[in-house]
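In: with the sequence up front, the predicted model follows.
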Amino acid sequence: MSSDPRDQLLAEVDLALVHALQVNARAPWARIAEVIGVDPATAARRWAAINARGAAWFAVWPTPERHAARSDAALVRVAARITPEAADAWCRTPWVLAVERTSVGTQAFVVGHGGLAALEQRIHDLVALVDDPGPVHVEYAAAVPRDDSSWRLRVLSATQVRDLSESRTPGLRAPGEEAAAEVTALLREDARMTWGAMAARMGVRDATARRTVERVLAHGLVRLGCDVAMPAVGLGRGVVVRARATPDFDPEVLVRSPSVHRVLRLVGPAEWTVSCRFTSLTELDAVERAWGPGIEVVDRWTVTAALKRNGHLLDSSGRSTGEVDVDW
């Protein structure tokens, strides 16, 4: 067993802390501490420790709805196990949101603005970074019913989650794109930036800054949460499942599955791509059976390494390196 503290599983209190921050990343430490049963100083100190070792980190994601409104997306896979240099180049390409090595090659989830022709050019440029890519598979996304931002640890009770959840003021009007972009940039810089600091940066009063952030979050322009290194929570095995479904199949069956962290509906003969996380690969059969008879699995492959997720670069153990390279 490794003696490196970065490789250790998170303690139960830390799992509860991460789940709390997934529910409400900006909740005051006093509120979080009360819910998980520690004092505020302990909650803040433990977060600083697990964040410093890359086991968990704050992240800002655009919602799938905003993806659909502003951009096109595609899943790109090359058959080759690309070189570390090419993999690093992929990860440092801002419009590549995720990169994974798998048992059938290296895949990337990419986005583009300006139509499919512009996205096609980006894909061409990406593949050109690989000396000998082998067969290249490209499938365009019709929808993203679930992305990593909605995946949660299941540590806190329903009551604890409710106590942490932020109530939204009804009737808030949608903010403009400029305001949404400004809020997104500030949250990426510091997800827990104080209202006073945020107001000073925006050149407005504290109350105005708070309302602006509330509007951005309430209208689904961005999700703010807490991501976690999968090995640190005992989920060090990943599988991608390709499937086709009957016309009456309800994709919510996939979205609600606790093991599923990403669901893509692609334009192709097997339209569903489902990414799962497990403690052991033996869990896959039970998860697929739970999806019911309306979906037919046509292929599966194992994720051997996650290199980038939602713009965050990961090390060989799936921990955050602290580097973010993303342009939604």
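Out: That came in fine, so what should we check first?
In: alpha carbons only for contacts and neighbour counts from here, please
Out: Fine.
In: chain neighbours aside, what residue packs nearest to the residue nearest to the spatial centre of the chain?
Out: Residue closest to the mean C-alpha point of the chain, counted by C-alpha atoms, centre = their mean, is residue 148 at 3.0 Å. Distances taken as C-alpha to C-alpha, 6 or more residues apart in numbering put residue 261 closest to residue 148, at 5.3 Å, once the chain neighbours are dropped.
In: second structure for comparison follows:
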Amino acid sequence: MRTDERAPELDRLDRQLVQALMTDGRVPFSRLAEVLGVTDQTVTRRYRRLRTEGLLRVIALPAPDRVGYHQSQLRIQCVPGAAGAIADALARRPDIAWVSINEGGAEVACMTRSRSRQERDSLLFHKLPGTRQVTGVSARTFLHMFRGGPGGWHHGDLDPEQRAALRRPPGTGRGTHPLDDTERAMLAVLERDGRAGYPELAAATGKSESTVRRRLEHLTDSGIVYFDAEVLPATLGYQAEAHISAQVAPSDLDAVGRAVGSHPEVPYAAATTGRSNLYAVVLCRDIADLYEYVTVKLGALAPITNLEVTSVLRNVKRAGMLTDGTRLYDPPPA
């Protein structure tokens, strides 16, 4: 599914609604209406239109470290002309997220979320290297996240008071919590529609509505599962996306990572293994803004001694949804 159309840009109220759902994906529409200063009917109508048109999707995501998932970023070098087919094949795997074709058109980047080390290693050491169109694979593990996960990306359409009124308390649990069959069945529904009602979750699990409500509250209150609003950056006016890899002295890594994670242009930043030990995703209005971000904001961080900026040519899959460049849509069944 491909198109040459440009993703339509959302108006201010739509952008505020997206930002609010990034802050709390399951907040009641009545509360959203109160915070945004509009009627319940307006919020409901706007949300349904955005979801129906494939411009917005609320999804549930497990915190990888809490559920025992093995998470790595892969950079896959391909023969000329093969990146599209390889990216499409990876995007249809349930254990792969954030698939993009990067600058030059011969590199695919993706993130693994494997349920076991064996599942990840099978992809990394056997399936990808055994593909004749793949010429090289590199992997790095995320050690610490500076920006990303619960709470969403603050792109400036809500003021601090509105965000504070919607923000959920952070999860308080610690340690690994392997998901059981009931929780996996719930998550399978919520990964497609994070606002699915308790009757639908009860039907999917064979449990009562009170049981699935209690289970979901436990998962979210403990920080095991969180909700995010999936949207294409272009619909918010961000046409330039890049991946940043930086080399930082270990003694400076935490301070530099926190600084980069505080930048409004950065929805995700993490410390990683590898020679380049700081990774970030950067979203800017256009290439000129990206240049200014790199030279001014990153340039002011003296501990960065080496920097690689890789432009994203096309997103194929985001956290949970496939994309044709203008819309989000469900992956086919595995």
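Out: Everything's here; your move. Just so you know, these numbers come straight off a predicted model, no measurement behind them.
In: quick TM-score on the pair, please.
Out: Overlay of the two chains. TM-score (TM-score structural alignment, normalised by the length of structure 1): 0.84; 318 aligned residues with a C-alpha RMSD of 3.1 Å.
In: ok, back up a step: what about the residue nearest to the centre of structure 1, distance to residue 275 of structure 1?
Out: Residue 148 of structure 1 sits 10 Å away from residue 275 of structure 1, going by C-alpha to C-alpha, to the nearest Å.
In: cool, residue 163 of structure 1 as well?
Out: Counting by C-alpha to C-alpha - residue 163 of structure 1 and residue 275 of structure 1 are separated by 30 Å.
In: so between those two, which is more surrounded?
Out: In this view residue 163 of structure 1 and residue 275 are compared by other C-alpha atoms under 10 Å, and residue 275 has more residues nearby, 24 against 16.
In: in which helix or strand does the more buried one reside?
Out: strand 272-278 (DSSP states H and E).
In: and that strand, which stretch of structure 2?
Out: On structure 2, the counterpart of strand 272-278 of structure 1 by TM-score structural alignment is residues 278-284.
In: number of residues surrounding the aligned partner of residue 290 of structure 1 in structure 2?
Out: Counting by TM-score structural alignment, residue 290 of structure 1 corresponds to residue 297 in structure 2. Residues lying near residue 297 of structure 2 (other C-alpha under 10 Å) number 13.
In: confirm residue 297 of structure 2 sits in a strand?
Out: No. Counting by DSSP: H, G, I helix; E, B strand; the rest coil, residue 297 of structure 2 is not part of a strand but helix.
In: quick one: residue 16 of structure 2 from residue 257 of structure 2, how far?
Out: With C-alpha to C-alpha as the criterion, residue 16 of structure 2 and residue 257 of structure 2 are 28 Å apart.
In: which one of these two is surrounded by more residues?
Out: Comparing residue 16 of structure 2 with residue 257 by other C-alpha under 10 Å, the one with more neighbours is residue 257, at 23 against 20.
In: ok, that one - contacts?
Out: Counting by C-alpha atoms under 8 Å, 6 or more residues apart in numbering, residue 257 of structure 2 touches 146, 269-271, 278.
In: and it, how far is that from residue 264 of structure 2?
Out: Distance from residue 257 of structure 2 to residue 264 of structure 2, by C-alpha to C-alpha: 14 Å.
In: same deal with residue 254 of structure 2?
Out: 18 Å.
In: same question for residue 56 of structure 2.
Out: 21 Å.
In: more neighbours, those two?
Out: residue 56 (24 against 14).
In: and the more buried one, what's its match in structure 1?
Out: Match for residue 56 of structure 2 (TM-score structural alignment): residue 56.
In: one more: residue 251 of structure 2?
Out: Per TM-score structural alignment, residue 251 of structure 2 is aligned with residue 248.
In: which residue, other than its chain neighbours, is closest to that match?
Out: Closest to residue 248 of structure 1 by C-alpha to C-alpha, 6+ apart is residue 294, at 7.6 Å.
In: neighbours of that neighbour, how many?
Out: Neighbour tally, residue 294 of structure 1, other C-alpha under 10 Å: 14.
In: residue 240 of structure 2 too?
Out: Counted with other C-alpha under 10 Å, residue 240 of structure 2 comes out at 19.
In: neighbouring contacts of stretch 31-38 of structure 1?
Out: 13, 16-17, 20, 39-40, 42-43, 160, 163-164.
In: among the residues you listed, which lie within helices?
Out: 13, 16-17, 20, 40, 42-43, 160, 163-164 (DSSP state H).
In: could I get those residues as CSV with distance to residue 216 of structure 1?
Out: What follows is these, written out as CSV (distance: C-alpha to C-alpha, whole Å):
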residue, distance to residue 216 of structure 1
13, 31
16, 27
17, 25
20, 21
40, 28
42, 31
43, 27
160, 25
163, 22
164, 19
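In: which one of the residues you listed has the most neighbours?
Out: Ranked by neighbours (other C-alpha under 10 Å), these are led by residue 20, which has 29 neighbours.
In: which ones are touching that residue?
Out: So residue 20 of structure 1 contacts 32, 36, 156, 161, 164 (C-alpha under 8 Å, 6+ apart).
In: swap in residue 127 of structure 1?
Out: So residue 127 of structure 1 contacts 78, 133 (C-alpha under 8 Å, 6+ apart).
In: and the gap between it and residue 243 of structure 1?
Out: Residue 127 of structure 1 is 25 Å from residue 243 of structure 1, by C-alpha to C-alpha.
In: with residue 110 of structure 1 instead?
Out: With C-alpha to C-alpha as the criterion, residue 110 of structure 1 and residue 243 of structure 1 are 21 Å apart.
In: more neighbours: which of these two?
Out: residue 110 (24 against 18).
In: that one pairs with which position in structure 2?
Out: Residue 110 of structure 1 maps onto residue 112 in structure 2, by TM-score structural alignment.
In: double-check that its match belongs to a helix.
Out: No. Counting by three-state DSSP, residue 112 of structure 2 is not part of a helix but strand.
In: mind listing what it touches?
Out: 70-74, 95-97, 120.
In: again, only this time at 7 Å
Out: Neighbour list for residue 112 of structure 2: 71-73, 95-97 [criterion: C-alpha atoms under 7 Å, 6 or more residues apart in numbering].
In: do the same with residue 104 of structure 2
Out: Contacts of residue 104 of structure 2 (C-alpha under 7 Å, 6+ apart): none.
In: tell me how far it lies from residue 91 of structure 2.
Out: With C-alpha to C-alpha as the criterion, residue 104 of structure 2 and residue 91 of structure 2 are 20 Å apart.
In: again with residue 202 of structure 2
Out: 29 Å.
In: in strands only, show me the contacts of residue 257 of structure 2.
Out: Of these, the ones assigned to strands by DSSP state E are 146, 269-271, 278.
In: filter those residues to the buried ones?
Out: 146, 269-271, 278 (16 or more other C-alpha atoms under 10 Å).
In: please consider this matter closed, and thank you.
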